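> Sequence first, then the predicted structure:
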Amino acid sequence: MSTVFLVSGASSGVGRALAQFLTRHGVSVVGLDRREPPDREIAHVPCDLADPGSIDAAVDRLDGQVDALANVAGVPGTAPVETVLAVNFLGMRHLTESLVGRIRRGGSVVNVSSSEGRHWVAHLAELRPLLATRTFAEGMRWCREQRPDRSVYDVSKEAVLAYTTASSTLTWGDGVRMNAVAPGTVRTPSLPEVERSTDPRRLARQRSAAGRDAEASEIASVVAFLMSNESRWVNGQTLVADGGVAAATTWAALQSR
């Protein structure tokens, strides 16, 4: 039986680097993306995470069971507010919950968030109404009527981490792990848009602490580890892959007390 991994956002950036990494290691990869990946060895199923109908159609096209799902697709904060929430959280959740019952026992779900989502615990009271929505449509209604007066990009990435933590307790009983990766700044085609939507002082501090931006392949290998059987006893965790920025920030704060 061949190993089949699903990767959303496989046509570019971290998603493409992940798909390439997996295929080099003998894994059959199906990319879920609006655009077809330029790599012929990656199978393609059209999927627009901003459209639940497109997600449902993509799921219907997939045959049988799979071994793992990596939710890598995302949009930067310069995109329209509703698109940011739809793609980065609601579409990811809809896709995951449509597929999780088809992931083989021992399989894995990995959700790629961002280091900008690391403060989700402090904002949990604010996030609860969004997390409590049951459908894509309800989530969009929350976005239009009740969203916080701050960056929806940050909200979407915080929601991913909160969702991962909560859902991992539910999927574990069926033998499926769920974890998250929170990268810092990554050198991808969307980096100029990320720079436009990020406080330049915060970005400068991050780059100073890490020394450089991450390569897409460096994040891809972390995601691949959490998808693999080598991480079979890791569940409900967020692996921060930011070159030590969070550690430096935490230590500086502790030193100032």
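Here it is on my side, so go on.

> For the rest of this, base every contact and every neighbour count on C-alpha atoms.
Noted.

> What are the boundaries of the strands in this protein?
4-8, 28-33, 43-46, 66-71, 103-112, 177-183, 186-187, 214-215, 238-241 (DSSP state E).

> what's the longest helix in this structure?
Ordering each helix of the chain by length in residues (DSSP state H) puts helix 152-171 first.

> what packs against that one?
Packing partners of helix 152-171 (3 or more Cα pairs under 8 Å, 6 or more residues apart in numbering; DSSP states H and E): helix 81-85, strand 103-112, helix 124-132, strand 177-183.

> That helix: which residues count as buried?
For helix 152-171, burial by neighbour count (16 or more other Cα atoms under 10 Å) applies to 152-165, 167-168, 171.

> same thing with stretch 97-115?
Of all the residues in stretch 97-115, those buried under the rule 16+ other Cα under 10 Å are 99-100, 102-115.

> pretty sure P37 contacts G13?
No - taking contacts as Cα atoms under 8 Å, P37 lies outside contact range of G13: 10.8 Å.

> who touches the most centrally placed residue in the chain in this structure?
Centre of the chain computed as the mean C-alpha position; nearest residue by Cα atoms, centre = their mean is V112, 2.3 Å away. The contact partners of V112, by Cα atoms under 8 Å, 6 or more residues apart in numbering, come to 70-72, 160, 180-183, 223.

> Looking at these, state which has the most neighbours.
Neighbour counts for the contacts of V112, by other Cα atoms under 10 Å, peak at A70, which reaches 30 neighbours.

> here's the one I want to compare it with:
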Amino acid sequence: MTDALPSPDYSRLFRLDDRTVVVVGAGGGIGREAAQALAAQGAHVVAADRASEQAAATTELIRERGGSAEAFEIDVLDDGAVEDAAERFGDAAALVFTAATNVRKRMEDYSLEEFDRVVNLNLRSSFQLIRTFGARFAANGGGSIVGFASIRAQVVEPGQGVYAATKAGLVQLAKTAAAEYGAQGVRVNVVAPGVVETPLTAQIKANDAWYDAYSQKAALGRWARPDELAGAVVYLASDASSFVTGSTLTVDGGWTAIDGRFTPPAS
């Protein structure tokens, strides 16, 4: 007869006490909210961002609420900087990265410079972050990597081709990394938001018809706030998701669950 398994302490399922979590893109938007949520669960947060002043502001917000944080300046387009960050924080428990950009143009109007700019930030830098931190986490016994994809990895519209391709590519990178690093205890997942009120969507918010159309598309009938993505990050960074890897956690208010915008009559 085998011994019974120990009973889990569910009260600590989402706790991150005595763990370090690196949040790249913590200077604002979803990254800032995620950093605060992780700190609220006990994590020491490395608020990493290219904008050092914004990273410092996030750190201050966390400390004001009694949390533990430090600011760290990083340009994810600089391969050496990414490698240095992985060397310095390779013993962290988790990495979260949110940095992305978009150029909303139809494919025939895209310049190759614009193509390179979107692909380099959204996909190439993600590749570098995943593999450098993945290797460090694997050498140190495991960890969690959380990237940010988008519903555009699954559904598209005119003017979103390059952005959508990078997000679909990130989903596949995460799956591959999950397979390659899984035996060493490294989990790799992505969060796929719908439309969120961030600087990246300011162009849409400024157009009332466009903004309202997006609100009506979601089952919940509205846009997401950045803080509404924080729970997904905490879940994927914590032991609550200890058997979750290679997955996409969709947080889109039901956008991808609905077939079109028309509600047919009941009978």
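Arrived safely, thanks for sending. On a predicted model such as this, the values are computed, not experimentally measured, just so you know.

> Structure 2: which residue goes with the residue nearest to the centre of structure 1?
Matched by TM-score structural alignment, V112 of structure 1 corresponds to F148 in structure 2.

> So which bits of stretch 203-223 of structure 1 are buried?
Using 16+ other Cα under 10 Å as the test for burial, stretch 203-223 of structure 1 gives 206-207, 209-210, 213-214, 216-217, 219-223.

> That one: end-to-end distance?
Terminal residues of stretch 203-223 of structure 1 are spaced 23 Å apart (Cα to Cα, to the nearest Å).

> possible to save the strands of structure 1 as a markdown table with distance to S54 of structure 1?
As requested, those are exported to a markdown table (distance: least, Cα to Cα, whole Å):
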| stretch | distance to S54 of structure 1 |
| --- | --- |
| strand 4-8 | 13 |
| strand 28-33 | 10 |
| strand 43-46 | 8 |
| strand 66-71 | 16 |
| strand 103-112 | 20 |
| strand 177-183 | 24 |
| strand 186-187 | 28 |
| strand 214-215 | 30 |
| strand 238-241 | 28 |
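
> about what we covered before: want to try a markdown table for the helices and strands packed on helix 152-171 of structure 1, with distance to A247 of structure 1 as columns?
Shown next, in a markdown table, are these (distance: least, Cα to Cα, whole Å):
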| stretch | distance to A247 of structure 1 |
| --- | --- |
| helix 81-85 | 28 |
| strand 103-112 | 19 |
| helix 124-132 | 22 |
| strand 177-183 | 13 |
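
> Those: which one's closest to V30 of structure 1?
strand 103-112 (13.8 Å; Cα to Cα).

> what about the closest one, distance to the chain center?
Distance of strand 103-112 of structure 1 from its chain centroid, counting by Cα atoms, centre = their mean, to the nearest Å, is 13 Å.

> Just want the angle from that strand to strand 66-71.
Put simply, strand 103-112 of structure 1 runs at 10 degrees to strand 66-71, going by axes from the mean of the first three to the mean of the last three Cα atoms, to 10 degrees.

> coming back round to it: quick one: which of the helices and strands packed on helix 152-171 of structure 1 is nearest G26 of structure 1?
strand 103-112 (16.7 Å).

> relative to strand 177-183, how tilted is the closest one?
Going by the same axes, to 10 degrees, strand 103-112 of structure 1 makes 20 degrees with strand 177-183.

> relative orientation of strand 103-112 of structure 1 and helix 152-171 in degrees?
Using the same axes, to 10 degrees: strand 103-112 of structure 1 against helix 152-171 is 160 degrees.

> ok, V76 of structure 2 - contacts?
By Cα under 8 Å, 6+ apart, V76 of structure 2 lies in contact with 50, 82, 121, 125, 129.

> What lines up with the first one in structure 1?
So the one you mean is R50 of structure 2. Counting by TM-score structural alignment, the partner of R50 of structure 2 is R34.

> surely its match meets C47?
Yes - using Cα under 8 Å, R34 of structure 1 is in contact with C47, at 5.2 Å.

> between those two, which one's more packed in?
Counting neighbours by other Cα under 10 Å for R34 of structure 1 and for C47 shows that C47 has the greater number, 24 against 18.

> Hmm, that one is touching G53, no?
No - in this structure, C47 of structure 1 is not within contact of G53 by Cα under 8 Å, at 9.1 Å.

> How about the contacts made by whatever residue of structure 2 lines up with A19 of structure 1?
Using TM-score structural alignment to pair residues, one finds that A19 of structure 1 aligns to A35 in structure 2. Taking Cα under 8 Å, 6+ apart, we find A35 of structure 2 in contact with 23, 26, 45, 47, 58, 62.

> run the last query once more with 7 Å
Residues near A35 of structure 2 by Cα atoms under 7 Å, 6 or more residues apart in numbering: 23, 26, 45, 47.

> Grab the two from those residues that are most spread out in space.
A26 and V45 (9.5 Å).

> Who has more neighbours out of those two?
Taking neighbours as other Cα under 10 Å, A26 of structure 2 and V45 compare with A26 leading, 34 against 30.

> From L32 of structure 1, how far out is the aligned residue in structure 1 for the more buried one?
Mapped onto structure 1 by TM-score structural alignment, A26 of structure 2 lines up with A10. Separation of A10 of structure 1 from L32 of structure 1 (Cα to Cα): 6 Å.
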